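Asker: Build me a model from this:
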Amino acid sequence: MTIAAVVYAGCWALFAWLGDSWLQLLLAAVLAVVFGQLGFLAHDLGHRQVFRTRRPSDVAGLIIGNLGVGLGWGWWTSKHNRHHANPNHEDHDPDVSPAVIVWSEDQVARSSGLPRFIAKYQAYWFFPLLTLEAWHLHIASFKALLNPAAKRRKLELTLLVVHAVIYLGAVFAVLSPGKAVLFLIVHQGLFGVYLGSTFAPNHKGMPVLTKDDKLDFLRKQVLTSRNVRGGWFTDIALGQLNYQIEHHLFPNMPAPNLRKAQPIVERYCAEIGVSYLQTGLFESYGQALSHLHEVGAALRRPPAAAVG
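Answerer: Sure thing, here's the model as predicted:
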């Protein structure tokens, strides 16, 4: 957390020092990664991995999420916890709701409008659409806090507004209007791609559950999750979410310990005959994209010829 805070502050100091320069677009790319790393910390705080008690977790989560990154930490944590309770479940997991991308053939059959248009070739649309993911999360954060019943509504909304004012104010104060707009496009676009690229290998392309699937806790978590092999670089780049199976089984386990739990869980799954999937990073993307392409296959078939 200290390293992330120092790098975050250093990037903005460098931003001020560079001034109205085209080099700021390179810094925008670096900041996209820094924002992503802060997002991982907010994720871990939401799972109570960092502090023993709730209050410091909430304080740190609000500072990093709402103030530092501009994402509603309380709203996202609640949504993410619903995902953990029912991963890849059509009816209960908000991460597989057919908002734009559709995740199963049943969703394709029920789709209409933009999701149906996208679904036909959604494997090709997936990464381009991720450039809009950060903007979507910012808007969704504000939208969730418009609900009067939202928890800590005034505090979270205030922190989001403060972030937006300082962030946009700094960008447009230092850069010319054209460079400022390009900076926002590059920074937020790559931030969205980075976030999406770290979460996509975890569940996309794995079985999508319905109300007819009756699984115990272990199978529900393991069979819908995929681990990604790699060394220290992969661990850092993916926020240690590459140990997705272990994370879903033990969501409160501090992320640095997941790699220690991994061989134990893998051996146990082998003993009881539960499929345990672990692939390379690019193979995981291939499986996810292949699944998305197969889901939309029905829309690519030519309509049946009329009879009579």
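Asker: CA only for contacts and neighbour counts going forward, please
Answerer: Will do.
Asker: contacting residues for residue 281?
Answerer: Under the criterion of C-alpha atoms under 8 Å, 6 or more residues apart in numbering, the neighbours of residue 281 are 201, 228, 229, 230.
Asker: show me what contacts residue 224?
Answerer: 87, 88, 203, 206, 207, 208.
Asker: from memory the second one sits against residue 205, does it?
Answerer: No. Taking C-alpha atoms under 8 Å as the contact criterion, residue 88 and residue 205 are not neighbours in contact, 9.7 Å apart.
Asker: okay, those two: which has more neighbours?
Answerer: residue 88 (28 against 25; other C-alpha atoms under 10 Å).
Asker: From residue 118, how far off is the residue nearest to that one when sequence neighbours are not counted?
Answerer: In space, and not counting its chain neighbours, residue 88 is closest to residue 208: 5.0 Å by C-alpha to C-alpha, 6 or more residues apart in numbering. Distance, residue 208 to residue 118, using C-alpha to C-alpha, to the nearest Å: 19 Å.
Asker: And residue 125, by the same measure?
Answerer: Distance of residue 125 to residue 118, computed by C-alpha to C-alpha: 7 Å.
Asker: of these two, who's got more company?
Answerer: Legend: neighbour count by other C-alpha under 10 Å for residue 125 and residue 118, higher for residue 118 (18 against 15).
Asker: Pretty sure that one sits in a helix.
Answerer: Yes. Assessed by DSSP: H, G, I helix; E, B strand; the rest coil, residue 118 belongs to a helix.
Asker: OK, contacts around it?
Answerer: Contacts of residue 118 by C-alpha under 8 Å, 6+ apart are 100, 101, 125.
Asker: was I right about the residue nearest to residue 88 contacting residue 89?
Answerer: Yes. The criterion here is C-alpha under 8 Å, and residue 208 meets it with residue 89 at 5.8 Å.
Asker: Second chain to compare with the first, below:
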Amino acid sequence: MTATRDSSTDPTAAPRGSDFAQLTRELKAAGLLDRRHGYYLVRMSLNALMLGAIAVTFVALGDSWWQLVTAAVLAVASTQLAFIGHDAGHRQIFRSHRHNDVVGRLHGSLTGISYQWWVAKHNRHHANPNHEDHDPDIEIHALAFSRAQAADKRGVYAWITKHQAYLFFPLLTAEAVVLRISGLVALARRELRAPWREMALQVVPLVAYLAAVFVVLSPVKAIVFVVVHQSLMGVYLGCSFAPNHKGMPIIGDGERLDHLHKQVLTSRNVTGGRWVDALLGGLNHQVEHHLYPHMPRPNLRRAQPVVEDFCLRHGIPYSKTTLRHSYGEVLRHLHDAGAPLRTSAR
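Answerer: Next comes the predicted model:
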């Protein structure tokens, strides 16, 4: 990495006299770019208590179908852990890369998502959100996010894409497993640094998880437990990420936007108060998060009105809607993107 600072990934590198630099200075002056160690200590402590309670309940219930409730609660806890891993990947918790990576790797091992693989993928998304050629989050075999993408689908992928608006939520049940497998595939392909460490972080917790489930539960109950846990975790993860960019403008090949417009125009905020903040891990403040990915999660809510006012004054469209309406926008966009396949089938 060179010493040159790229404004596409470091918004504070904007020219001092620019409007965006002025916004950055306002947020810095308000302390909104300062770390919030106390918040994250409390959040991680609560997550640890939740995991402990789940473990005690799991052992106490034993071989019972009531364990499916435990699996559902574990899916919620796993997703909350993934949110902490996300924040660590963006250096929202500590200024030190090393300290964030320790937290991120720990949480990645607990959720089954390779932290190293995910950070590399997610950084590409942040650099070019909703860009057809560069954003891995819209390069999904079974889904199309534009009519041009749909036209390239073949075989079973074409059939899925044709009905993708109806299949979207069912497909999310595989999201957690897909993320887990993707990390293991990257490991097998030797795409990750320190492969022995990565193997330990991914494989050892997986073996321990399966051993605990199959020791305590009968084979049938154990399989159902894993399916419920992983499926609900996948749906929760997908429902947390989908409203952020899906249905927002797609950037085509050759289109170039500055950091400010690229991040604001492709992002959508979800309103609803602090319960939505907790439910979605702060990702509901997606505009602010994409403009300032290092900003700690609890500061995003305070930054939101400042950023919205800035966009209003500078004539930049700022998108926000309720959680329910955001899913409606996502599904309508997916239905429209799949239209060429439905038309060609007639």
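Asker: between the contacts of residue 224 of the first structure, which has the most around it?
Answerer: Going by other C-alpha under 10 Å, residue 88 tops these with 28 neighbours.
Asker: Which residue of the second structure sits opposite that one in the alignment?
Answerer: Correspondence of residue 88 of the first structure to the second structure, assessed by TM-score structural alignment: residue 130.
Asker: Which parts of the second structure are strands?
Answerer: For the second structure, strands defined by DSSP state E occupy the ranges 268-271, 319-322.
Asker: Just the buried residues of the last one, please?
Answerer: Put plainly, it is strand 319-322 of the second structure. Neighbour counts over strand 319-322 of the second structure (16 or more other C-alpha atoms under 10 Å) mark 319, 320, 321 as buried.
Asker: how far does it sit from the chain's center?
Answerer: Strand 319-322 of the second structure sits 18 Å away from the centroid of its parent chain (C-alpha atoms, centre = their mean, to the nearest Å).
Asker: related to what we said a few turns ago, which of the contacts of residue 224 of the first structure sits closest to residue 218 of the first structure?
Answerer: Nearest to residue 218 of the first structure among the contacts of residue 224 of the first structure, counting by C-alpha to C-alpha, is residue 87 at 11.6 Å.
Asker: what number of residues lie near the nearest residue to the closest one once chain neighbours are set aside?
Answerer: Spatially, and ignoring its direct neighbours in sequence, residue 87 of the first structure is nearest to residue 93 (5.7 Å; C-alpha to C-alpha, 6+ apart). Other residues near residue 93 of the first structure number 20, with proximity taken as other C-alpha under 10 Å.
Asker: And the one 3 residues further on, by the same measure?
Answerer: Residues within reach of residue 96 of the first structure, counting by other C-alpha under 10 Å, total 22.
Asker: Could you double-check that it lies in contact with residue 90?
Answerer: Yes. With contact defined as C-alpha under 8 Å, residue 96 of the first structure counts as touching residue 90 (6.2 Å).
Asker: The aligned partner of residue 180 of the first structure in the second structure and residue 54 of the second structure: what is the separation?
Answerer: Using TM-score structural alignment, the partner of residue 180 of the first structure in the second structure is residue 222. Distance from residue 222 of the second structure to residue 54 of the second structure, counting by C-alpha to C-alpha: 16 Å.
Asker: higher neighbour count, those two?
Answerer: Ranked by neighbour count (other C-alpha under 10 Å), residue 222 of the second structure and residue 54 place residue 222 first, with 23 against 17.
Asker: Check the alignment and tell me where residue 128 of the first structure lands in the second structure.
Answerer: By TM-score structural alignment, residue 128 of the first structure lines up with residue 170.
Asker: Revised request: answer the last question for residue 78 of the first structure.
Answerer: Under the alignment (TM-score structural alignment), residue 78 of the first structure pairs with residue 120 in the second structure.
Asker: Give me the neighbour count for that match.
Answerer: Neighbours of residue 120 of the second structure (other C-alpha under 10 Å): 12.
Asker: how about it, what does it touch?
Answerer: With the criterion set at C-alpha under 8 Å, 6+ apart, residue 120 of the second structure makes contact with nothing.
Asker: same thing with residue 91 of the second structure?
Answerer: 97, 100, 294.
Asker: With respect to residue 77 of the second structure, which of the residues you listed is nearest?
Answerer: Of the contacts of residue 91 of the second structure, the one sitting nearest to residue 77 of the second structure (C-alpha to C-alpha) turns out to be residue 100, at 20.0 Å.
Asker: excluding its backbone neighbours, what's nearest the closest one?
Answerer: Going by C-alpha to C-alpha, 6+ apart, residue 100 of the second structure has residue 88 as its nearest residue, at 4.8 Å.
Asker: Go ahead and confirm the one you found touches residue 96.
Answerer: No. Using C-alpha under 8 Å, residue 88 of the second structure is not in contact with residue 96, being 10.1 Å away.
Asker: the more surrounded of those two?
Answerer: Each of residue 88 of the second structure and residue 96 has its neighbours counted (other C-alpha under 10 Å); residue 88 has more, 27 against 10.
Asker: check contacts around the counterpart of that one in the first structure.
Answerer: In the first structure, the residue paired with residue 88 of the second structure is residue 45, using TM-score structural alignment. By C-alpha under 8 Å, 6+ apart, the contact set of residue 45 of the first structure is 51, 57, 58, 60, 61.
Asker: hmm, back to that, now restrict the contacts of residue 281 of the first structure to buried residues only.
Answerer: 201, 228.
Asker: Can you report how many residues neighbour the match of residue 128 of the first structure?
Answerer: Around residue 170 of the second structure there are 13 residues (other C-alpha under 10 Å).
Asker: Look up how far residue 19 of the second structure lies from it.
Answerer: 44 Å.
Asker: now do residue 254 of the second structure
Answerer: Taken as C-alpha to C-alpha, the span from residue 254 of the second structure to residue 19 of the second structure is 25 Å.
Asker: Could you tell me how many residues sit around the residue mapped onto residue 45 of the second structure from the first structure?
Answerer: In the first structure, residue 45 of the second structure lines up with residue 2, judged by TM-score structural alignment. The burial count assigned to residue 2 of the first structure is 7, neighbours taken as other C-alpha under 10 Å.
Asker: on that earlier part again, closest one of the contacts of residue 118 of the first structure to residue 156 of the first structure?
Answerer: The nearest one, if we look at the contacts of residue 118 of the first structure relative to residue 156 of the first structure and count by C-alpha to C-alpha, is residue 100, at 27.1 Å.
Asker: To which residue of the second structure is that closest one aligned?
Answerer: Aligned by TM-score structural alignment, residue 100 of the first structure pairs with residue 142 of the second structure.
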